[in-house]
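# missing the sequence, but the structure's below:
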């Protein structure tokens, strides 16, 4: 086994001075921390771009694609909002609304299908809007 390792690593690892090995490991761990930090930031940003998306398989050479929700054909390259308030193209559909969070207990959120938005109002008086401190989605 030692002969196999020595063929892969022509210089014995123990022959390298300790300080040089330490500096090499520190440099590589610093790079790894940078890459992990970048990956964390990218992963944290993804959910904020869209609340919910679905991907579609797009057939090459087709001039139109089919929206299964509304049962309509659309030209490739076009975008549309379907009856479920999804912003669609031939390759994906994503929600166009944000879901309110952190609003008072005496309030309720109701989805408006026509405007594709959630409205937050008092439970006993829909004419009085309520503030909300956060939302999930687009």
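Great, that's in hand. As the structure is a prediction and not an experimental result, all values here were calculated from the model. Residues are numbered from 1 along each chain as shown.
# only C-alpha atoms from now on, for both contacts and neighbour counts.
Will do.
# do a quick rundown of the strands in the chain.
In order along the chain, the chain carries the following strands (DSSP state E): 53-55, 64-67, 72-75, 80-81, 86-88, 92-95, 98-101, 107-112, 117-122, 134-137.
# centroid residue for the protein?
With distances taken as CA atoms, centre = their mean, residue 46 lies nearest the centre of the chain, 2.9 Å away.
# sorry, back to before: please produce CSV containing the strands of the chain, extended by distance to residue 35 and mean neighbour count.
Compiled in CSV, the strands of the chain are given as follows (distance: least, CA to CA, whole Å; neighbours: other CA atoms under 10 Å):
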stretch, distance to residue 35, mean neighbour count
strand 53-55, 26, 13
strand 64-67, 38, 16
strand 72-75, 40, 13
strand 80-81, 37, 15
strand 86-88, 33, 19
strand 92-95, 29, 19
strand 98-101, 31, 17
strand 107-112, 40, 16
strand 117-122, 38, 19
strand 134-137, 27, 14
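# and those: which comes nearest residue 37?
Across the strands of the chain, the minimum distance to residue 37, taken as CA to CA, is reached by strand 134-137, at 23.5 Å.
# okay, one more to line up with it:
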């Protein structure tokens, strides 16, 4: 019984910390074997891809589902440090404002 309660507490904590940013583009042609994204590019049914905006997308009968791949630092010393985004790796690093060569500690990241 205690193991179940502990498992539920851990699950509730993980769900609370997870704030994934996702969106859906409904499929315009319900019988189609492809999806059209916002740029007008068509993708085969059941395909997956990554966008230049750091999103992972997939095509299904319902449409396109995309979720951000970017983990954003939210708990760090904002006066001493700043976040720097690298579009190539779709990631942030947190560094000292006065000496960007020195990384800063981050206690929490949010998707």
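Received the coordinates, thanks. For clarity, every value in this text was computed on a predicted model and none was experimentally measured.
# I'd like to know which of the strands of the first structure lies nearest to residue 40 of the first structure.
Among those, the nearest to residue 40 of the first structure by CA to CA is strand 134-137 (19.1 Å).
# quick one: the closest one to chain centroid distance?
Chain-centre distance of strand 134-137 of the first structure: 13 Å, with CA atoms, centre = their mean, to the nearest Å.
# so what touches that strand?
For strand 134-137 of the first structure, the external contacting residues (CA atoms under 8 Å, 6 or more residues apart in numbering) are 47-52, 95, 97-102.
# swap the cut-off to 10 Å and go again
47-52, 94-103, 118 (CA atoms under 10 Å, 6 or more residues apart in numbering).
# and the lengthiest helix in the first structure, how far out from the chain middle?
Selection of the longest helix in the first structure by residue count, based on DSSP state H, yields helix 18-49. For helix 18-49 of the first structure, the separation from the chain centroid amounts to 21 Å (computed by CA atoms, centre = their mean).
# and it, what does it pack against?
If contacts are counted by 3 or more CA pairs under 10 Å, 6 or more residues apart in numbering; DSSP states H and E, helix 18-49 of the first structure sits against strand 134-137.
# got a list of what residue 83 of the second structure touches?
With contacts taken as CA under 10 Å, 6+ apart, residue 83 of the second structure has the following neighbours: 72-74, 76, 91-97, 100, 103-104.
# no, scratch that, I was asking about residue 110 of the first structure
Contacts of residue 110 of the first structure were listed using CA under 10 Å, 6+ apart, and they are 99-100, 117-121, 126.
# can we see that at 8 Å?
Applying CA under 8 Å, 6+ apart, the residues contacting residue 110 of the first structure are 118-120.
# quick one: map residue 46 of the second structure onto the first structure.
Residue mapping for residue 46 of the second structure onto the first structure gives residue 77, with TM-score structural alignment as the criterion.
# I should have written residue 56 of the second structure there, sorry.
The alignment partner of residue 56 of the second structure in the first structure, by TM-score structural alignment, is residue 87.
# also residue 86 of the second structure?
Under the pairing rule here (TM-score structural alignment), the equivalent of residue 86 of the second structure within the first structure is residue 112.
# residue 24 of the second structure now?
With TM-score structural alignment as the criterion, the equivalent of residue 24 of the second structure in the first structure is residue 55.
# is it true that that match touches residue 91?
Yes - the pair residue 55 of the first structure / residue 91 is scored as a contact, 5.9 Å apart, by CA atoms under 8 Å.
# could you measure from whatever residue of the first structure lines up with residue 34 of the second structure over to residue 115 of the first structure?
Here residue 34 of the second structure is matched to residue 64 in the first structure, going by TM-score structural alignment. Here the distance between residue 64 of the first structure and residue 115 of the first structure works out to 27 Å (CA to CA, to the nearest Å).
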